[in-house]
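[1] return atomic coordinates for the entry below.
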Amino acid sequence: MSTPRYALYYAPAADSPLWHFGCATLGYDAFTGEDIAFAAPAGCNADRWPQLTAEPRRYGFHATLKAPFELAHGRSEGQLRAFAHQIAAGLSAVPLAGLAIAALGRFIALTPAGPSPALQTLAFDIVQAFEPFRAPLGAADLARRLASPLTPAQRAYLEAYGYPYVGDDFRFHMTLTGSLPQDDVAGTTAALGQAYAAAVPAAPAVIDRLALFRQDSREGRFRLLDSFMLGR
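    All right, here's what the predicted structure looks like:
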């Protein structure tokens, strides 16, 4: 029997234009747990779009703050939810100049329009705060992480927090595609940029909530369990 995994994400309000855009791009609403109609960007191959978004669809529309983990021995989901509520109340929302579509290597994501030291601090505070709830990585997960080229700092983060891209190596991003063929990256980035501009009003963004997601089994998708406003 598979052990559930949990993750601490940023996910926008379920009634917001940003949430609707992200979910429609992925074809999945992690709040309802249901497939929804794809909104392939104009100029992209609609038949291929489900395949191009298959990997991020497993996780739902989000930005990772603390990567997926199994619960440590003696910890319960109820304790995790209560702690998330408590931690969120003591954190402050982080305003951003906005979000922008960008290519990160060969996948495409929404990223902050400018640097935000406050967002870096928020993310690392969350990573560290929830460490008591994280079970150590299993051998298979550790091997998978070590198979990627990691810097010495990233290896140290992996050992300490079960994930290499935290602290100075954290980059806030809301993934919209899987890895694309290199020839498709520029065109798909432009098409998603136009779709985003049409769907989401241009305005500053605020990272104002902490979302708790759950994956019942490794074969399943993550679903939104709860969302906690920061500073409340």
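[2] going forward, measure contacts between C-alpha atoms and count neighbours the same way
    Noted.
[3] in this structure, which residue is most central in space?
    Residue closest to the average C-alpha location in the chain (C-alpha atoms, centre = their mean): Ala63, at 2.7 Å.
[4] my guess is that one contacts Met174. True?
    Yes: assessed by C-alpha atoms under 8 Å, Ala63 is found in contact with Met174 at 4.6 Å.
[5] which other helices and strands contact the helix of greatest length in the chain?
    When the chain is parsed with DSSP state H, its longest helix is helix 182-199. Under the contact criterion of 3 or more C-alpha pairs under 8 Å, 6 or more residues apart in numbering; DSSP states H and E, helix 182-199 touches helix 17-26, strand 99-104, strand 107-112.
[6] in the first one, which residues are buried?
    Judged by neighbour count using 16 or more other C-alpha atoms under 10 Å, the buried positions of helix 17-26 are 18-26.
[7] list the contacts of the closest residue in space to Phe222 that isn't next to it in sequence.
    Distance criterion C-alpha to C-alpha, 6 or more residues apart in numbering; nearest residue to Phe222, sequence neighbours excluded, is Gln215 at 4.3 Å. By C-alpha atoms under 8 Å, 6 or more residues apart in numbering, Gln215 lies in contact with 4-6, 221-223.
[8] same thing with Ala88?
    By C-alpha under 8 Å, 6+ apart, the neighbours of Ala88 are 209-210, 228-232.
[9] please report how far Ala156 lies from Leu122.
    Noted for Ala156: a distance of 20 Å to Leu122, by C-alpha to C-alpha, to the nearest Å.
[10] which stretches in the protein count as helices?
    Going by DSSP H, the chain shows helices at 17-26, 49-52, 54-57, 77-89, 117-129, 139-146, 152-161, 182-199.
[11] one more, for comparison:
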Amino acid sequence: MRYAIYFTPSYDDPLTRLGSQWLGRDAFTGEALGQPVLEEISRERLFALSEEPRRYGFHATLKPPFSLAEGRSEDELRDAFLSFCEHMPAISLPGLKVARLGSFLALTLSAPSDALDVLAASCVETFDPFRAPLSDADRARRLAAGLSPHQAELLEKWGYPYVFYEFRFHMTLSGRLGDAEEAECLTRDATRYFASLTDRPLKISTIALFVEREKGAPFTVLDLKPLGRDASEGGRPVSRENANA
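    Below you'll find the model as predicted:
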């Protein structure tokens, strides 16, 4: 079993609905969704290209997936998550854009945000005591990707190489794109598909605790909480059991 802390808007937010449909799965309910009909990429090909991010659900990573450290419980983690949300302010961002990040496609920020960097760094530090040590297999898998010396240091200390100065906000839309022409087609399709929500202000007012109940299972939303003092007033708690309540 693994957990992760991700940014995702509320269940009924237009960005959540568009992103979930693009990937073909609702991370709040676990329901499979019909993917959009695009102009340049077939629905069958989109299904294949989105296979990896579909398992994780539509999100932006703040605290990467981790197993619980010995002696820690899910209830403790959920309590700590609620407390964290109560004390972190909501953040206004300049907006999103569709962009290629290395070999995959994602929604990224149209301009940097120091406040978002602080939120992500605070997430990594606050919840690291809940993280079990990195396994030898995971360490080897990460190092095989060709990390820089600094990234390798972050991997050893925090269990993930892309934190702090290496952090870059992104909401993944595809797996690895090997063909340049196909990547350009998918980029154009995604730009059209998300046009109603890009290049305009975005507010990060909720974050979510996700769970992978068994190895290889899809990640689903365990808790969604608002940032700021409203978090203590309940917000919209969500799980597969009560997402539609």
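[12] can you name the residues that contact the alignment partner in structure 1 of Leu109 of structure 2?
    Matched by TM-score structural alignment, Leu109 of structure 2 corresponds to Pro112 in structure 1. Residues counted as contacts of Pro112 of structure 1 (C-alpha under 8 Å, 6+ apart) are 96-100, 172-173.
[13] quick one on the thing from earlier: of Ala156 and Leu122 of structure 1, who's got more company?
    Taking other C-alpha atoms under 10 Å, Ala156 of structure 1 and Leu122 do not tie; Leu122 has more neighbours (18 against 14).
[14] what's the counterpart of the more buried one in structure 2?
    Taking TM-score structural alignment, the alignment pairs Leu122 of structure 1 with Leu119 from structure 2.
[15] repeat for His62 of structure 1
    Matched to structure 2 by TM-score structural alignment, His62 of structure 1 sits across from His59.
[16] that match is in contact with Leu173, isn't it?
    No: using C-alpha under 8 Å, His59 of structure 2 makes no contact with Leu173, being 9.6 Å away.
[17] more crowded one of those two?
    It is Leu173, of His59 of structure 2 and Leu173, that has more neighbours when counted by other C-alpha under 10 Å, with 29 against 25.
[18] and that one, what pairs with it in structure 1?
    In structure 1, Leu173 of structure 2 lands on Leu176 (TM-score structural alignment).
[19] and the gap between its match and Ala140 of structure 1?
    As defined by C-alpha to C-alpha, Leu176 of structure 1 lies at a distance of 26 Å from Ala140 of structure 1.
[20] now do Leu80 of structure 1
    Taken as C-alpha to C-alpha, the span from Leu80 of structure 1 to Ala140 of structure 1 is 24 Å.
[21] which one's more surrounded, the two?
    Counted by other C-alpha under 10 Å, Leu80 of structure 1 and Ala140 do not tie: Leu80 has more neighbours, with 17 against 9.
[22] alignment lookup: that one to structure 2.
    Match for Leu80 of structure 1 (TM-score structural alignment): Leu77.
[23] kindly report the same for Leu224 of structure 1.
    Aligned by TM-score structural alignment, Leu224 of structure 1 pairs with Val221 of structure 2.
[24] rewinding a little: which residues does the match of His62 of structure 1 contact?
    6-8, 171-172.
[25] tell me the contacts of the nearest residue to Tyr196 of structure 1 once chain neighbours are set aside?
    Distance criterion C-alpha to C-alpha, 6+ apart; nearest residue to Tyr196 of structure 1, sequence neighbours excluded, is Phe21 at 7.1 Å. By C-alpha under 8 Å, 6+ apart, the contact list for Phe21 of structure 1 reads 196, 199-200.
[26] kindly report the same for His73 of structure 1.
    Ala135 are the contacts of His73 of structure 1 under C-alpha under 8 Å, 6+ apart.
[27] now do the buried residues in stretch 134-146 of structure 1.
    134-137, 145.
[28] show me those residues that map onto strands.
    Of the buried residues of stretch 134-146 of structure 1, none are assigned to strands by DSSP state E.
[29] for those, which one is nearest Ala190 of structure 1?
    Arg145 (31.0 Å; C-alpha to C-alpha).
[30] to which residue of structure 2 is the residue nearest to Phe222 of structure 1 aligned?
    Correspondence of Gln215 of structure 1 to structure 2, assessed by TM-score structural alignment: Glu212.
[31] gap between its match and Leu68 of structure 2?
    Computed as C-alpha to C-alpha, the Glu212 of structure 2 to Leu68 of structure 2 distance reads 12 Å.
[32] identify the contacts common to the two.
    The contact lists of Glu212 of structure 2 and Leu68 share 1-3, where a contact means C-alpha under 8 Å, 6+ apart.
[33] if I look at the residue mapped onto Gly90 of structure 1 from structure 2, how far off is Ser122 of structure 2?
    Here Gly90 of structure 1 is matched to His87 in structure 2, going by TM-score structural alignment. Applying C-alpha to C-alpha, the value for His87 of structure 2 to Ser122 of structure 2 is 11 Å.
[34] give the contact list for Ala129 of structure 1.
    Ile87.
[35] and if you look at Pro132 of structure 1?
    If you count contacts by C-alpha under 8 Å, 6+ apart, then Pro132 of structure 1 has Ala72 around it.
[36] wait, Gly60 of structure 1 touches Arg214, no?
    No: the pair Gly60 of structure 1 / Arg214 is not scored as a contact, 10.6 Å apart, by C-alpha under 8 Å.
[37] can you check which residues contact both of the two?
    Common neighbours of Gly60 of structure 1 and Arg214, counting by C-alpha under 8 Å, 6+ apart, are 222-223.
[38] of those two, who's got more company?
    Gly60 (26 against 23).
[39] and Asp12 of structure 2, how far from Arg200 of structure 2?
    Distance, Asp12 of structure 2 to Arg200 of structure 2, using C-alpha to C-alpha: 19 Å.
[40] before I go, just wanted to say thanks for your time.
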